[in-house]
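> Prediction below, plus the sequence it came from.
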Amino acid sequence: MHFFYLAENNGSLSSSVSKQMSQQTNIITHYFTNIDWDSVISKIVTTFLSIILISSVFFIINWIGKKLISRSFKRPKKSDHLSANRLQTIYTLSLNIFHYSILFFYFYAILSILGIPVGTLIAGAGIVSVALGLGAQGFVTDVVTGFFILLEQQFDVGDEVKIGSISGTIHAIGLRTTQIIDYDGTLHFIPNRNITIVSNLSRNDMRALVDVYFDPNEDIQGMSALIKQVNQQMAPNYPEITQGPTLLGTIDNGHGSLALRVIIYTKNGAQYTVQRDFLAAYLEKLTQAGYKIANSPLNLTTSS
C-alpha cells in the first residue's frame, strides 16, 4: 500500500514537469514565430550595405585629402621664407590632423548607422573626462607645451638639437611627444612637458676654431704665411664654408702656450669635416717646412 502511494506521487510529479517543459517550449516557439524575419533580414542587409557604402566614401575622401595635402606642400618647396624642414614638419602635422579627423567622423557615422545614440555617448564622455581630469594633467601639459613649441618654431624636423642630456636629430614632432634620433641611432621619445631648454644647432652657421701651437722661438711670420697659403688653396674646394678661413693671429692660452688661431664658419653639419681637413693640411705644410708643432686642441662652438 505504501509502495502504491509513492508510485502515484512520482507519476504526478513527472506529469507536472512535463507540463512545465511544454509550456516553456510553447513560449519560445511562440516568440520566434511572431518575429518578422523578413524585417530582421532586411534590416541586417541594409545596415551591412550602408556600412560598406560609408566605408567606401570615407576611404575615397581620405585618399583624395592626403593627395591634396601632399600636392599642396610640393608647390612651395622652393619658397625662400619657409625652410624644407619647416615644410616637412607642417606637412606631417597636417596629415596627422586630417587622419584623426577622418577617423572621428567615420566612427561617428558607423555608430549612427548601428543606431547607437552618439549624443549620449559624447555626454557620457564629458562626464568621464571630468572624472579623469586630475589624472590627465600630464597629457594636457604635453599638448599645451607641444602647441607652443610649434607656434614659436623652436625646432623643425631634421634640426640638430640638444635637449637636456639628449643630443641628436629631430625625427618627428607631435603635440604630445618629440622624437629625437641620437647620433648612435637610438630613437628617444621625449614628453613635451620635459622640454624646458632647447639648444638648436641648425639655425646658425657653425664656428670651428683651430689653434696651432708652436714654440715661441719659431718664425711666426713664416708660419702665418704658410697657413694663409693653405687657406687660399683649400677654401675654393669647400662650398660649405660660409665665411673665412681667417687667420686671427697669435693668441696666448695661458702657461706660456702660444698658438696661431684660425676661424672658419661653415654650414651646420660640415664643420667637423672642414676642421679635420684644414688641420691636417696645416700640420703637413708646417712640418714639411721644418717647424715644430705642439699639440693642437680644437674648439667647436656655435656662432653667436
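Great, that's in hand. As the structure is a prediction and not an experimental result, all values here were calculated from the model. Residues are numbered from 1 along each chain as shown.
> contacts, neighbours, all on C-alpha from now
OK.
> The chain: strands as residue ranges?
160-163, 166-173, 177-182, 187-191, 198-200, 206-214, 241-252, 258-266, 298-302 (DSSP state E).
> export the ones you listed to JSON lines and tack on mean neighbour count and distance to residue 23?
Converted to JSON lines, those look like this (neighbours: other CA atoms under 10 Å; distance: least, CA to CA, whole Å):
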{"stretch": "strand 160-163", "mean neighbour count": "20", "distance to residue 23": "76"}
{"stretch": "strand 166-173", "mean neighbour count": "20", "distance to residue 23": "68"}
{"stretch": "strand 177-182", "mean neighbour count": "20", "distance to residue 23": "64"}
{"stretch": "strand 187-191", "mean neighbour count": "17", "distance to residue 23": "65"}
{"stretch": "strand 198-200", "mean neighbour count": "15", "distance to residue 23": "78"}
{"stretch": "strand 206-214", "mean neighbour count": "22", "distance to residue 23": "92"}
{"stretch": "strand 241-252", "mean neighbour count": "15", "distance to residue 23": "96"}
{"stretch": "strand 258-266", "mean neighbour count": "21", "distance to residue 23": "94"}
{"stretch": "strand 298-302", "mean neighbour count": "14", "distance to residue 23": "91"}
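> Minimum distance to residue 40: which of those has it?
Nearest to residue 40 among the strands of the chain is strand 177-182; the distance by CA to CA comes to 48.0 Å.
> got the contact list for that closest one?
With CA atoms under 8 Å, 6 or more residues apart in numbering as the test, strand 177-182 has contacts from 142, 146, 166-173, 187-192.
> mind redoing it with 10 Å?
Strand 177-182 is contacted from outside by 139, 142-143, 145-146, 157-163, 166-173, 186-195, using CA atoms under 10 Å, 6 or more residues apart in numbering.
> chain center to it, what's the gap?
With CA atoms, centre = their mean, to the nearest Å as the basis, strand 177-182 stands 6 Å off its chain's centre.
> just stretch 13-26 next, same as before
Relative to the mean C-alpha coordinate of its chain, stretch 13-26 is positioned 69 Å out (CA atoms, centre = their mean).
> do the same with stretch 161-171
Distance of stretch 161-171 from the chain centroid (CA atoms, centre = their mean) equals 12 Å.
> Not counting its own residues, what contacts it?
For stretch 161-171, the surrounding residues in contact (CA under 10 Å, 6+ apart) are 85, 89, 154-160, 178-190, 194-203.
> what does stretch 185-200 give?
Residues contacting stretch 185-200 (CA under 10 Å, 6+ apart): 138-149, 154-156, 159-164, 166-182, 302.
> go with 8 Å
138, 141-143, 145-146, 154-155, 159-164, 175-182.
> At which residues are the helices of this structure located?
2-34, 37-74, 84-113, 118-131, 137-152, 220-234, 271-288 (DSSP state H).
> One more to weigh against that first structure:
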Amino acid sequence: MFEYEIWGNSVQNWIISILIIVAAIVIVKLITLLSKRVLKPLTDRTKNQLDNIIFYSLEPPFKFAIILLGIWIAIHRLVYPDSFVKVVDNIYRILIVLDITWVFARLFSGLLQVYWGRRSDGQNNKMLPIIKRTILVVVWIIGLVMALSNVGVNISALLGTLGIGGIAFALAAQDTVKNVFGAFTLLTDKPFNIGDTIRFDSIEGTVIDIGIRSTRIMNYDKRIITIPNYKITDSSIINISSEPMRRVVLNLGLTYGTTAEKMKEALAILKALPQKVENVSSSPSDVVAVFTEYSDSALGIMYIYYIKKQGDILGVTSNMNTEILASFNKAGLEFAFPTRTVYIQKDEPEDNGKISK
C-alpha cells in the first residue's frame, strides 16, 4: 500500500511530506504559546520599549518563515518535473524576501508608534498616520523590487514601463496628490486642530476630522461638510478657537433730550458693567465707551467689550444686553428710535385790498 505511487511519488513519501507540514504548524502553535506565556510577559516587565518592538516585529514573520520552511522541505523531498521545481523555487525566493520586508515594515511601524507617536506635551502626533503610511509604502516597494530582482526580472525595463504609466497616473490623480500634500501642510503648519472652530470663505464650523484627502467640518446646523484639503490650504483660515477673547462692538443711541450730564452717566455705567457680568473682561484697556456722533435721530455711543475664552458667546452677550437695558432704565436714560419732527410755518393772511375808513 505504501509503495503505491501517486503522481510519481509513493504514498509513504506523500504521508511523510504531509507530516512535515503538520509538524511545522505544531511548532508554530508551540511558539505562539511560548510567546504568550513566557516571552510577552518577560518583555512587558522591562522598562525599555525596544525589546517589545523587536518582539512585535519578529514574531509573525518568524512563524510564517517556519511554515515556509516546512512546506519547502515537504515539496523538495518529492519528485517533480524540473519546470515545476523552478517555479516553486522562484516563488519561495519572492516569499522569503517579502517575509524579511515584513520584518522591517513592522519594525519601522513599532519604532514610529513608540518613539514618535506622542509629542512632548503628551498629545498624539497627528503627523504619525501620514508618515507611517509613507514609510510602509516605501519599504514594501523596495522589498517587492528586490524580490522581483531576485528571480531575474529586468527591473530597469519594469521601472521604465512604470515610469510612463506613472506619468499618466499622476496627470489623472493630480487632485488626489494635491489633497495629500494639503493634508501634510495642515498637519505640519497646524493652522487648526481637531475640535477647533474655524472660518474660511463662507464656511464656519467645528473641525471633526483631518484626513489624507479631505477635512470634515460640522457647521452650526449640525451638518457635516467635507472639503478637499487643497482648497483649505489655498484659503485664508480664521481659527476662532485660538482667539484669547471675543470682541463685541455695540452701537447704541440715546434720544436728543439727553443732557451732557446724562451722557457722561451713560458712559460711566457702560464702563462699569463688565464687573457685573461673568466672563467679561473688566480690564480698563478692554472696555471702550465713547460718545461718537450726532445721527439723524440719536446721540450715538460706541461700546466695545471682550468676552473671555471660557465664556459662552451667546449667553454672555445676552447677559450684557440685559444689564445695559436694566441699568439705562434705572438711570432714566432713553434709547432713541428713528423719529422725524416736521415744522409747519403758518403764512400771514393776505390783504384783500379794502381801504379802511
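Cool, the structure landed. This structure is a prediction, so every number in the text was calculated from the model and none was measured.
> mind checking which of the strands of structure 1 is nearest residue 284 of structure 1?
strand 206-214 (11.9 Å).
> Read off where the closest one ends up in structure 2.
Per the alignment by TM-score structural alignment, strand 206-214 of structure 1 matches residues 246-254 in structure 2.
> what residues does the matching stretch touch?
Here stretch 246-254 of structure 2 has contacts from 298-309, 313, 333-337, using CA under 8 Å, 6+ apart.
> can you do 7 Å?
The contact list for stretch 246-254 of structure 2 (CA atoms under 7 Å, 6 or more residues apart in numbering) reads 298-308, 334-336.
> Against residue 88 of structure 1, how distant is the residue nearest to the spatial centre of structure 1?
For structure 1, the residue nearest the mean C-alpha position is residue 172 (2.1 Å; CA atoms, centre = their mean). Distance, residue 172 of structure 1 to residue 88 of structure 1, by CA to CA, to the nearest Å: 10 Å.
> Need the overlap of contacts for those two.
In terms of CA under 7 Å, 6+ apart, residue 172 of structure 1 and residue 88 are both contacted by the residues residue 157.
> Just the buried residues of stretch 53-73 of structure 2, please?
Going by neighbour count (16 or more other CA atoms under 10 Å), the buried part of stretch 53-73 of structure 2 is 53-54, 56-58, 60-72.
> Equivalent analysis for stretch 86-102 of structure 2, please.
90, 92-99, 101-102.
> coming back round to it: for residue 20 of structure 2, state which of the contacts of stretch 246-254 of structure 2 is nearest.
residue 308 (73.7 Å).
> measure the closest residue to that closest one other than its chain neighbours to residue 61 of structure 2 for me?
Computed as CA to CA, 6 or more residues apart in numbering, the closest residue to residue 308 of structure 2 that is not its neighbour in sequence is residue 245, at 4.7 Å. Distance from residue 245 of structure 2 to residue 61 of structure 2, counting by CA to CA: 55 Å.
> go on, residue 216 of structure 2?
Counting by CA to CA - residue 216 of structure 2 and residue 61 of structure 2 are separated by 38 Å.
> now residue 13 of structure 2
With the distance defined as CA to CA, residue 13 of structure 2 ends up 29 Å from residue 61 of structure 2.
> Repeat that for residue 170 of structure 2.
34 Å.
> again, but for residue 71 of structure 2
15 Å.
> again with residue 117 of structure 2
Distance of residue 117 of structure 2 to residue 61 of structure 2, computed by CA to CA: 24 Å.
> and the residue nearest to residue 303 of structure 2 when sequence neighbours are not counted, what does it touch?
Nearest in space to residue 303 of structure 2, with sequence neighbours left out and distances taken as CA to CA, 6+ apart, is residue 289 at 4.5 Å. Each residue near residue 289 of structure 2 by CA under 7 Å, 6+ apart is listed here: 267, 270-271, 301-304.
> Quickly name whichever of these is closest to residue 261 of structure 2.
For the contacts of residue 289 of structure 2, the nearest to residue 261 of structure 2 is residue 267 (10.1 Å; CA to CA).
> What's that closest one aligned with over in structure 1?
Superposed on structure 1 with TM-score structural alignment, residue 267 of structure 2 falls opposite residue 224.
> What is the burial count for its match?
Residues lying near residue 224 of structure 1 (other CA atoms under 10 Å) number 18.
> Contacts for stretch 125-137 of structure 2, please.
The contact list for stretch 125-137 of structure 2 (CA under 7 Å, 6+ apart) reads 105, 109, 117-119, 187.
> Read off where stretch 7-14 of structure 1 ends up in structure 2.
Under TM-score structural alignment, there's no match for stretch 7-14 of structure 1.
> buried stuff in that stretch?
Buried, per 16+ other CA under 10 Å, within stretch 7-14 of structure 1: nothing.
> residues in contact with residue 267 of structure 2?
289-290.
> please redo it, this time with the cut-off set to 8 Å
289-291.
> now swap in residue 73 of structure 1 and tell me
By CA under 8 Å, 6+ apart, residue 73 of structure 1 lies in contact with 87, 91.
> ok, now residue 262 of structure 1?
Neighbour list for residue 262 of structure 1: 209-211, 245-249 [criterion: CA under 8 Å, 6+ apart].
> change it to 10 Å
208-212, 227-228, 231, 244-250, 278-279.
> ok, and those residues in structure 2?
Mapping these onto structure 2 (both residues aligned by TM-score structural alignment, their matches' CA atoms under 10 Å) leaves 208-212, 227-228, 246-250 still in contact.
> returning to that earlier point: so which of the contacts of stretch 125-137 of structure 2 comes closest to residue 165 of structure 2?
The nearest one, if we look at the contacts of stretch 125-137 of structure 2 relative to residue 165 of structure 2 and count by CA to CA, is residue 105, at 26.3 Å.
> Leaving out the residues flanking it, which one is nearest to the equivalent of the closest one over in structure 1?
Residue pairing (TM-score structural alignment): residue 105 of structure 2 is matched to residue 58 of structure 1. Setting aside the residues directly before and after it, residue 58 of structure 1 is nearest to residue 106 in space (CA to CA, 6+ apart), at 6.7 Å.
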